[in-house]
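Asks: missing the sequence, but the structure's below:
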């Protein structure tokens, strides 16, 4: 019969406590209210930004475009055949962006800039964030 001493158990517990990962990640989630014609209506994504990528529980990516007081309109970037009412959606915190590189020249990519031309390999590029100038309101100009 194997006997385990109290100090061995204590050491094992201490090691496990030291190895414990204390990171807490808060993820805002929502629920699909309606889906059809490559648009999903989501309830509960209160902190989502316009143009932010969201991920459905079955893996489809969408872009939040229509922010209303009680729901968010999301354009699906995939077939979305497995998305149903009541499915879970989470924010990614990333705005939809397209990287720029010479590796993209002559390639066929999908809406998320992933190659679909059968030539293999992931494409890498640099994403430059550019400030977009606000349109000038002619009515507010002083003449």
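Replies: Good, I have the coordinates. A quick note: this is a predicted structure, and the numbers were derived from the prediction, not measured.

Asks: use CA for all of it now, contacts and neighbours both
Replies: Fine.

Asks: stretch 31-39: which residues count as buried?
Replies: The neighbour-count check on stretch 31-39 (16 or more other CA atoms under 10 Å) flags 31, 32, 33, 34, 35, 39 as buried.

Asks: want to throw the residues you listed into JSON lines with secondary structure and distance to residue 66?
Replies: Shown next, in JSON lines, are those (DSSP: H, G, I helix; E, B strand; the rest coil; distance: CA to CA, whole Å):
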{"residue": "31", "secondary structure": "strand", "distance to residue 66": "16"}
{"residue": "32", "secondary structure": "strand", "distance to residue 66": "14"}
{"residue": "33", "secondary structure": "strand", "distance to residue 66": "14"}
{"residue": "34", "secondary structure": "strand", "distance to residue 66": "14"}
{"residue": "35", "secondary structure": "strand", "distance to residue 66": "14"}
{"residue": "39", "secondary structure": "strand", "distance to residue 66": "10"}
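
Asks: presented hereafter is structure B, for comparison with structure A:
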């Protein structure tokens, strides 16, 4: 049985997976009744700032109490006060007994913010290969993309739209493909991924309608040096 997992682990192949048939209860009637989430599935939580994305994620973790699910909450580029508030909520509700928190604050180096989701994924996969059910929250992946953009510009890689490197989509697809429902031979463990992405004024694509994207003020400084 595989129990050693690295942060750059490849996603399980088709043979290692099986169809999703178990329901992951979020505790939110609108989600559980209209768009139910299965164990081993990936479901995006997207919206502008202060629209309740983190609240949906934390409610999902709180509802896993007594469900034999290990939860991993990954905070990327968040304020220390916001992360402390989430952890306090988990402690008050007794959720820390089955929850792992991986946090890199907004003042953390870009390298650590970039690696935080992979660290959380490695922890969740470890328990998945131990025939356990896991759920991982990435809060949020837009911050990781910004950290990856900073690293790419410092390495003088060719920028694309909004100064993001061309492989930023592969960056997230490789991460989210690691969520899976394992086959019977591997113990039928599961890893459910709930990534969070923050939009700007309801714009899902972050791109301007004409001529591609623009370069941010801080990124211009990096490009000039």
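Replies: Noted; the coordinates are in hand. Quick caveat: nothing in here was measured; it's all calculated off a predicted structure.

Asks: kindly provide the TM-score of these chains.
Replies: In this superposition the chains share a TM-score of 0.24, using TM-score structural alignment, normalised by the length of the first structure; 65 aligned residues with a CA RMSD of 5.3 Å.

Asks: reformat the buried residues of stretch 31-39 of the first structure as CSV; add distance to residue 56 of the first structure.
Replies: As requested, these are exported to CSV (distance: CA to CA, whole Å):
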residue, distance to residue 56 of the first structure
31, 9
32, 9
33, 13
34, 13
35, 12
39, 13
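
Asks: surely residue 34 of the first structure and residue 43 touch.
Replies: No: between residue 34 of the first structure and residue 43 there is no contact under CA atoms under 8 Å: 9.6 Å.

Asks: what helix or strand does the closest residue to residue 141 of the second structure other than its chain neighbours sit in?
Replies: In this structure, residue 141 of the second structure finds its nearest non-sequential neighbour in residue 197, 5.6 Å apart by CA to CA, 6 or more residues apart in numbering. Residue 197 of the second structure belongs to strand 190-198 when elements are defined using DSSP states H and E.

Asks: what packs against that strand?
Replies: Strand 190-198 of the second structure sits against strand 45-47, helix 53-62, helix 110-128, strand 133-139, helix 141-154, strand 180-181, with contacts defined as 3 or more CA pairs under 8 Å, 6 or more residues apart in numbering; DSSP states H and E.

Asks: so who does residue 36 of the first structure touch?
Replies: With contact set as CA atoms under 8 Å, 6 or more residues apart in numbering, residue 36 of the first structure has no partners.

Asks: residues contacting residue 39 of the first structure?
Replies: With contact taken as CA under 8 Å, 6+ apart, residue 39 of the first structure is in contact with 73, 74, 75, 76.

Asks: now do the same for the first one: helix, strand or coil?
Replies: Recorded secondary structure, residue 73 of the first structure: strand (DSSP: H, G, I helix; E, B strand; the rest coil).

Asks: shouldn't it be in contact with residue 41?
Replies: Yes: using CA under 8 Å, residue 73 of the first structure is in contact with residue 41, at 4.8 Å.

Asks: from residue 62 of the second structure, how far off is the closest residue to residue 58 of the second structure other than its chain neighbours?
Replies: Closest residue in space to residue 58 of the second structure, ignoring its immediate chain neighbours: residue 86 at 7.5 Å, by CA to CA, 6+ apart. Computed with CA to CA, to the nearest Å, the distance linking residue 86 of the second structure and residue 62 of the second structure is 11 Å.

Asks: show me the contacts for residue 92 of the first structure.
Replies: Neighbour list for residue 92 of the first structure: 52, 53, 54, 55 [criterion: CA under 8 Å, 6+ apart].

Asks: in a helix, it, correct?
Replies: No: read with three-state DSSP, residue 92 of the first structure is strand and lies in no helix.

Asks: so between residue 86 and residue 62 of the second structure, which is more surrounded?
Replies: Applying other CA atoms under 10 Å to residue 86 of the second structure and residue 62 shows that residue 62 carries more neighbours, namely 20 against 17.

Asks: so the more buried one makes contact with residue 93?
Replies: Yes: assessed by CA under 8 Å, residue 62 of the second structure is found in contact with residue 93 at 7.2 Å.

Asks: start to end distance for stretch 36-56 of the first structure?
Replies: Stretch 36-56 of the first structure stretches 14 Å from its first residue to its last (CA to CA).

Asks: which helix or strand contains residue 55 of the first structure?
Replies: Short version: residue 55 of the first structure belongs to strand 52-56, going by DSSP H and E.

Asks: ok, now residue 9 of the first structure?
Replies: Using DSSP H and E, residue 9 of the first structure sits within helix 6-19.

Asks: tell me the one of the contacts of residue 92 of the first structure nearest residue 65 of the first structure?
Replies: Distance to residue 65 of the first structure, by CA to CA, is smallest for residue 52 among those, at 7.9 Å.
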